[in-house]
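A.B. asks: What would the 3D arrangement of this be:
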Amino acid sequence: MRKKPIERHQTLREKILETIRESILKGNLKPGEKVAEPELAERFGISRTPIREAFRQLESEGYLTVIPRKGAVVTELSERDVSEFYAIKSILEGYAARLAARNLSPRDIDKLEQINKRLEQLAEEGDVKNFYRIHNEFHDLFIKASGNEKLAELIEQVGMKFNRLRMASLSLPGRMEISVAEHRKIIAAFRDKDGESADNLVSRTAALGGKVLIQSMGGSHSHKDAINLLDEAVDI
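C.D. replies: Predicted structure coming up:
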């Protein structure tokens, strides 16, 4: 009897999170715009407490900034934010891949291939939300295999703060397909136990994510430049 309210509460919370995330990613909620608690409370038929809990979660992911006595507003992101995050991501995950290359078992590598096949299906379906979730599983597997717990914790902490950037990058046309293609090369490097190549490939993929996102931030013309950059990446 006690489980039902908990399950319902979690479901509502996830709906609130998804609604706000998608509104921000699609541009319906603009940077600096306030996210109204009363409207969400009325829409979902709930009190403001679970909404505030969702706001705190979205703040930790980089979507919102909660300002005392003002409420939650959409976080404004600069090109510098993007550039700095992807520089860090490139270095940390590249190093994790280098370490993982000597630790991954044949079974681990087979699992990476299975995950990437699933990602290929999701890319064909245009399912960004589930692609993002499974994409994390791919990276989590080799990061864990690095054997460096502090490195894995650091990557998780940095990644959580910039979930919004990662989702936005994967949402760009053609970005998911590029990710799948890059993963194939990374898997091949893992099979060869080639840590240097794995490091370079993972670093390059992260750097590409940052470049295309920066290109897309300047309007329709820049968005086209981002797509052109992705097209060029296929031939790298």
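
A.B. asks: use CA for all of it now, contacts and neighbours both
C.D. replies: Noted.

A.B. asks: For stretch 187-198, give me every contacting residue.
C.D. replies: Under the contact criterion Cα atoms under 8 Å, 6 or more residues apart in numbering, stretch 187-198 has outside partners 94, 97-102, 104, 106, 109, 112-113, 186.

A.B. asks: nearest to Lys15, of those?
C.D. replies: Leu112 (29.9 Å; Cα to Cα).

A.B. asks: right, and that closest one touches Phe138 too?
C.D. replies: Yes - the criterion here is Cα atoms under 8 Å, and Leu112 meets it with Phe138 at 6.1 Å.

A.B. asks: Neighbour count: the two, which is higher?
C.D. replies: Neighbour count, other Cα atoms under 10 Å: between Leu112 and Phe138, Leu112 has more, with 22 against 18.

A.B. asks: how about the residue nearest the centre of the chain, what does it touch?
C.D. replies: In the chain, the C-alpha nearest the mean C-alpha coordinate belongs to Arg166, at 3.2 Å (Cα atoms, centre = their mean). By Cα under 8 Å, 6+ apart, Arg166 lies in contact with Gly209.

A.B. asks: Now the element after the helix or strand encompassing it, going C-ward?
C.D. replies: Using DSSP states H and E, Arg166 sits in helix 163-170. Next along the chain after helix 163-170, taking DSSP H and E as the criterion, comes helix 175-191.

A.B. asks: Go through that following helix and flag the buried ones.
C.D. replies: 175-180, 182-183, 186-187, 189-191 (16 or more other Cα atoms under 10 Å).

A.B. asks: What of stretch 62-80?
C.D. replies: Going by neighbour count (16+ other Cα under 10 Å), the buried part of stretch 62-80 is 62-66, 72-75.

A.B. asks: I have a second one here; can you model it like the first so I can compare?
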Amino acid sequence: MKDPVQFNTTSDYVYHQLRNQIITKKLRAGQRLPEITLAKQLEVSRTPVREALRRLANEGMVQLIPNGGARLLAPTKEEIVGTYEVRDYLERLAVKKAASRITPLQICRLEEQIELEEKSFQERDLESYLEVNNSFHRIIAEASGNIILADYIDNVLSRTYVFLVFYETFFDFQTNPSLDEHRAILKALSDHDEDLSVKLMEDHLSLSLKGLAP
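C.D. replies: Model (predicted):
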């Protein structure tokens, strides 16, 4: 076992090792995850591997097959398009409401997320980048003032997070188009421009969907 000391349990260690391999695309969508093989690779017993796979399944990254082991999720194009259709509807509503309600503090928090997003992109830290990106959208949902809407958006962000982990290719580019899109949305929100905020969010999500290639 390598560097297990920093983790509370062996299961926690296995979980982080597997999650890192997924994030860095060392493991691919649809790939089988045999417990015996993983246990040998990580120098642990099968029990913590099984527990880690259950945890990843709860996050939507792994599919547990009855009497068939586990494999990484392989979302279909139809599932991705359907999820983005829902996300587009919810986030356009959220940004519309946020445009008239957003506070100076929430504006500052969005500015901070953009700075962190730029840093994580430069460092090619995909996991950090995706977390920061989701935080940007969660703050807007929060600014809508509708906690039910924010809860639905949080759920759909978790789903699209998995798609981005498996299929996003923006680290193949030298610059990140999402940064400018987020800056434009922030400017529209700061100006309390409802129509422009909605249009920019719609365009942003449309481009995000196009960047996925299952």
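
A.B. asks: So which of the buried residues of stretch 62-80 of structure 1 are in helices?
C.D. replies: Assignment to helices by DSSP state H places none of the buried residues of stretch 62-80 of structure 1 there.

A.B. asks: Now the two most distant members of the residues you listed.
C.D. replies: Counting by Cα to Cα, the most remote pair of these is Gly62 and Ala72, 11.8 Å apart.

A.B. asks: for structure 2, what spans make up the helices?
C.D. replies: 10-23, 35-42, 46-58, 77-101, 104-122, 126-143, 147-167, 177-190, 194-210.

A.B. asks: Distance to Ala29 of structure 2 added to those helices, as CSV?
C.D. replies: Output for the helices of structure 2, formatted as CSV (distance: least, Cα to Cα, whole Å):
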stretch, distance to Ala29 of structure 2
helix 10-23, 9
helix 35-42, 16
helix 46-58, 13
helix 77-101, 13
helix 104-122, 23
helix 126-143, 16
helix 147-167, 6
helix 177-190, 24
helix 194-210, 17
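
A.B. asks: Could you say which of the ones you listed is packed most deeply?
C.D. replies: helix 126-143 (a mean of 20; mean count of other Cα atoms under 10 Å).

A.B. asks: equivalent range in structure 1 for it?
C.D. replies: Using TM-score structural alignment, helix 126-143 of structure 2 lines up with residues 128-145 of structure 1.

A.B. asks: From Arg8 of structure 1, how far out is the residue nearest to the centre of structure 1?
C.D. replies: 29 Å (Cα to Cα, to the nearest Å).

A.B. asks: do the same with Glu53 of structure 1
C.D. replies: In terms of Cα to Cα, Glu53 of structure 1 sits 15 Å off from Arg8 of structure 1.

A.B. asks: same thing with Pro50 of structure 1?
C.D. replies: Taken as Cα to Cα, the span from Pro50 of structure 1 to Arg8 of structure 1 is 11 Å.

A.B. asks: Over to Ile46 of structure 1?
C.D. replies: In terms of Cα to Cα, Ile46 of structure 1 sits 11 Å off from Arg8 of structure 1.

A.B. asks: Looking at the two now, which is surrounded by more residues?
C.D. replies: Ile46 (14 against 11).

A.B. asks: Counterpart of that one over in structure 2?
C.D. replies: Using TM-score structural alignment, Ile46 of structure 1 pairs with Val44 in structure 2.

A.B. asks: Now for the aligned residue in structure 2 for Arg102 of structure 1: which residues touch it?
C.D. replies: Superposed on structure 2 with TM-score structural alignment, Arg102 of structure 1 falls opposite Ser100. By Cα under 8 Å, 6+ apart, Ser100 of structure 2 lies in contact with 189, 192-194.

A.B. asks: let's see it at 6 Å
C.D. replies: His192 (Cα atoms under 6 Å, 6 or more residues apart in numbering).

A.B. asks: circling back: a markdown table for the buried residues of stretch 62-80 of structure 1, including distance to Ser216 of structure 1?
C.D. replies: Shown next, in a markdown table, are those (distance: Cα to Cα, whole Å):
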| residue | distance to Ser216 of structure 1 |
| --- | --- |
| Gly62 | 18 |
| Tyr63 | 18 |
| Leu64 | 20 |
| Thr65 | 22 |
| Val66 | 26 |
| Ala72 | 25 |
| Val73 | 22 |
| Val74 | 18 |
| Thr75 | 17 |
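
A.B. asks: with those residues in mind, which one is nearest to Ala41 of structure 1?
C.D. replies: Nearest to Ala41 of structure 1 among the buried residues of stretch 62-80 of structure 1, with distances taken as Cα to Cα, is Ala72, at 14.1 Å.
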